[in-house]
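S.K.: Okay, predicted coordinates and the sequence, questions at the end:
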Amino acid sequence: MMTSFFDQFMSPTLLGLPLIIPAMLTPLIILSKPTKQWLTNRLTTLQSWALLNITKQLFTPINATGQKWALLLVTLMLFLLTMNLLGLLPHTFTPTTQLSLNMALAVPMWLATVLLGLRNQPTTSLGHLLPEGTPTMLIPPLIIIETISLFIRPLALGVRLTANLTAGHLLIQLISTAVLVLMTMMPTLALLTLTVLLLLTLLEVAVAMIQAYVFVLLLTLYLQENT
């Protein structure tokens, strides 16, 4: 039994083994794979159509060097999307509410884009630290500010995803607890609260999808700057 609303974000264990690893492997089971036949079913056709359109939208502004990252980033988006949506099911654990997991995804991807830019176009990459036409007196503080903003990017990626999902789960649990309490005392108010809960659940489904897309979108923008 939970003693706190934040207990739902603790990684569950079974026989002393953390269950976060099986949860992270779930997308491999859920996502359907295209068959070797000419005709595919509706699910794989819809999935392929969605992935094709998302990939076009994300990577059209990026040159050929950056488009090599398409498979990696689209796979990352599907992983985040599946984890976020599965976490909305009752009695489930959401790995993407853990800051450690999100930072483990954000930092290597961000660092890879920075190193790619320093290797392929070092002058342009370093030029982002100082806007053109900056007065001489403002050069040192601007370089410091831009450097800090550069290193804050992975932190912002991880914290944004964690905070949005955590806040949504807490709101759903708070409102659902209120529905259970009000059900015997004030049934009419409980019905109204239940309606709010259903609307909030729909909103959280949209947030789960949007946050996965935004995470990958920001990585593509960082990639565009360094290619």
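M.R.: Yep, it's here. Residues are numbered from 1 along each chain as shown.

S.K.: Could you use CA atoms for every contact and neighbour count after this?
M.R.: Will do.

S.K.: What segments of the chain are strands?
M.R.: 13-14, 17-18 (DSSP state E).

S.K.: Those: which one's closest to residue 123?
M.R.: strand 17-18 (45.4 Å; CA to CA).

S.K.: and the closest one, how far from the chain's centre?
M.R.: How far strand 17-18 lies from its chain's middle: 24 Å, per CA atoms, centre = their mean, to the nearest Å.

S.K.: What separation is there between residue 59 and residue 52?
M.R.: 11 Å (CA to CA, to the nearest Å).

S.K.: hmm, I was thinking of residue 149
M.R.: 33 Å.

S.K.: same deal with residue 164?
M.R.: Applying CA to CA to residue 164 and residue 52 gives a distance of 27 Å.

S.K.: cool, residue 199 as well?
M.R.: 30 Å.

S.K.: I'd like the distance from stretch 109-116 to the chain centre, please.
M.R.: 18 Å.

S.K.: which residues touch that stretch?
M.R.: 125, 153-154, 219, 222-223, 226-227 (CA atoms under 8 Å, 6 or more residues apart in numbering).

S.K.: Show me what counts as buried in that stretch.
M.R.: Across stretch 109-116, burial judged by 16 or more other CA atoms under 10 Å covers 109-110, 113-114, 116.

S.K.: same check, this time on stretch 164-177
M.R.: Neighbour count says stretch 164-177 has 165-166, 168-169, 171-172, 175-176 buried, by 16+ other CA under 10 Å.

S.K.: Kindly reformat the residues you listed as CSV containing distance to residue 26.
M.R.: Formatted as CSV, the buried residues of stretch 164-177 follow (distance: CA to CA, whole Å):
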residue, distance to residue 26
165, 19
166, 20
168, 22
169, 20
171, 25
172, 23
175, 28
176, 27
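
S.K.: Comparison target, given below:
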Amino acid sequence: MMLSLFDQFMSPTLMGISLMALALSLPWILFPTPSSRWLNNRLLATQGRFINRFIQQLLSPLSMGSHKWAVLLTSLMIFLITLNMFGLLPYTFTPTTQLSLNLGLAFPLWLATVIIGFRNQPTRTLGHLLPEGTPGPLIPVLIIIETISLLIRTLALGVRLTANLTAGHLLIQLLTTAAFVLLGTMPAVAIFTSTVLMLLTLLETAVAMIQAYVFVLLLSLYLQENV
């Protein structure tokens, strides 16, 4: 029984061929592309207003050097939100529940911020590894600790997104199974479980959007430290 709970997190296959590439490309296919007309329809206008608002909210506290990442961070935000939201639909697969995918997104972007820091301000970037006024005998230990904490940022980005989505999906499946099992024996408890399930679904919808925003927000903070 416990193994069947985790079947939803397995990569989908068709005739032995992985469909991960299709799941990752589906969000971009469904989004409408801007037209060449002077006035867009309501969907495109709403989409443009959301993107402009998000860029303003994300980049307003950052320096001008970080504004070059606006397109990349906005695209990543929309991509993660779409994948997370599609995973709440029945008979769908959530690619962002895979730790390998999240680490594959987090590590290159985090590494790019570190490389930018070493290129633009190498002294200040290296200075983060050793606090000022550190006693001599503690210098090697603190350098190792700060280096490990710097490397753990990538793991924290990927694990946070994976853990939150996985826990929410598992709770939804457990409550759904409980509601179906209790429907014939204890209808009142089944109705109460279904009510809790609906509230949990709303919470998971909010978590899907918030976790995508937190992922991009932490990347922007790492970028701000190195620009």
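M.R.: Great, that's in hand. Remember, it's a predicted structure, so these values are computed and weren't measured experimentally.

S.K.: hang on, the earlier thing: of the strands of structure 1, flag the one that's most buried.
M.R.: strand 17-18 (a mean of 10; mean count of other CA atoms under 10 Å).

S.K.: residue contacts, the spatially most central residue of structure 1?
M.R.: Closest residue to the average C-alpha location of structure 1: residue 212 at 3.5 Å, with CA atoms, centre = their mean. Residues near residue 212 of structure 1 by CA under 8 Å, 6+ apart: 77-78, 80-81, 84, 161.

S.K.: what comes into contact with stretch 24-43 of structure 1?
M.R.: With CA under 8 Å, 6+ apart as the criterion, stretch 24-43 of structure 1 contacts 44, 78-79, 82-83, 95.

S.K.: From those residues, list just the buried residues.
M.R.: Here, 16+ other CA under 10 Å leaves 78-79, 82-83, 95 buried among these.

S.K.: out of those residues, which one sits closest to residue 16 of structure 1?
M.R.: residue 95 (17.5 Å).

S.K.: In helices, which of the contacts of residue 212 of structure 1 appear?
M.R.: The helices, defined by DSSP state H, take in 77-78, 80-81, 84, 161 from the contacts of residue 212 of structure 1.

S.K.: circling back to that earlier point, could you dump the buried residues of stretch 109-116 of structure 1 to TSV with distance to residue 68 of structure 1?
M.R.: Below are those laid out as TSV (distance: CA to CA, whole Å):
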residue	distance to residue 68 of structure 1
109	14
110	16
113	12
114	16
116	12
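
S.K.: quick one: which of residue 59 and residue 52 of structure 1 has more around it?
M.R.: Set residue 59 of structure 1 next to residue 52 and count neighbours by other CA atoms under 10 Å: residue 59 wins out with 20 against 12.

S.K.: What count of nearby residues applies to the residue nearest to the more buried one when sequence neighbours are not counted?
M.R.: Distance criterion CA to CA, 6 or more residues apart in numbering; nearest residue to residue 59 of structure 1, sequence neighbours excluded, is residue 67 at 6.1 Å. Residue 67 of structure 1 has 20 neighbours, counted by other CA under 10 Å.

S.K.: Residue 67 of structure 1 reaches residue 58, doesn't it?
M.R.: No: in this structure, residue 67 of structure 1 is not within contact of residue 58 by CA atoms under 8 Å, at 9.4 Å.

S.K.: Does residue 117 of structure 2 touch residue 125 like I think?
M.R.: Yes: between residue 117 of structure 2 and residue 125 a contact is recorded at 5.9 Å, counting by CA under 8 Å.

S.K.: got any residues that touch both of the two?
M.R.: Counting by CA under 8 Å, 6+ apart, the residues touching both residue 117 of structure 2 and residue 125 are residue 226.

S.K.: Now do the helices in structure 2.
M.R.: For structure 2, the helices defined by DSSP H cover 2-5, 20-30, 42-59, 70-86, 99-120, 122-127, 139-185, 187-226.

S.K.: so how much does the second one differ from structure 1 once superposed?
M.R.: In the superposition with structure 1, the average deviation recorded for helix 20-30 of structure 2 is 1.0 Å (mean CA distance after the TM-score superposition for structure 1).

S.K.: what's the spacing between that helix and its chain's center?
M.R.: 16 Å.

S.K.: what inclination does that helix have with respect to helix 70-86?
M.R.: 110 degrees (axes from the mean of the first three to the mean of the last three CA atoms, to 10 degrees).

S.K.: Helix 20-30 of structure 2: which residues count as buried?
M.R.: 23-24, 27.

S.K.: Nearest to residue 208 of structure 2 among the residues you listed?
M.R.: Nearest to residue 208 of structure 2, judged by CA to CA, of these is residue 27 at 14.8 Å.

S.K.: Look up how far residue 138 of structure 2 lies from the closest one.
M.R.: Relative to residue 138 of structure 2, and taking CA to CA, residue 27 of structure 2 is found at 50 Å.

S.K.: Equivalent analysis for residue 144 of structure 2, please.
M.R.: With CA to CA as the criterion, residue 144 of structure 2 and residue 138 of structure 2 are 10 Å apart.
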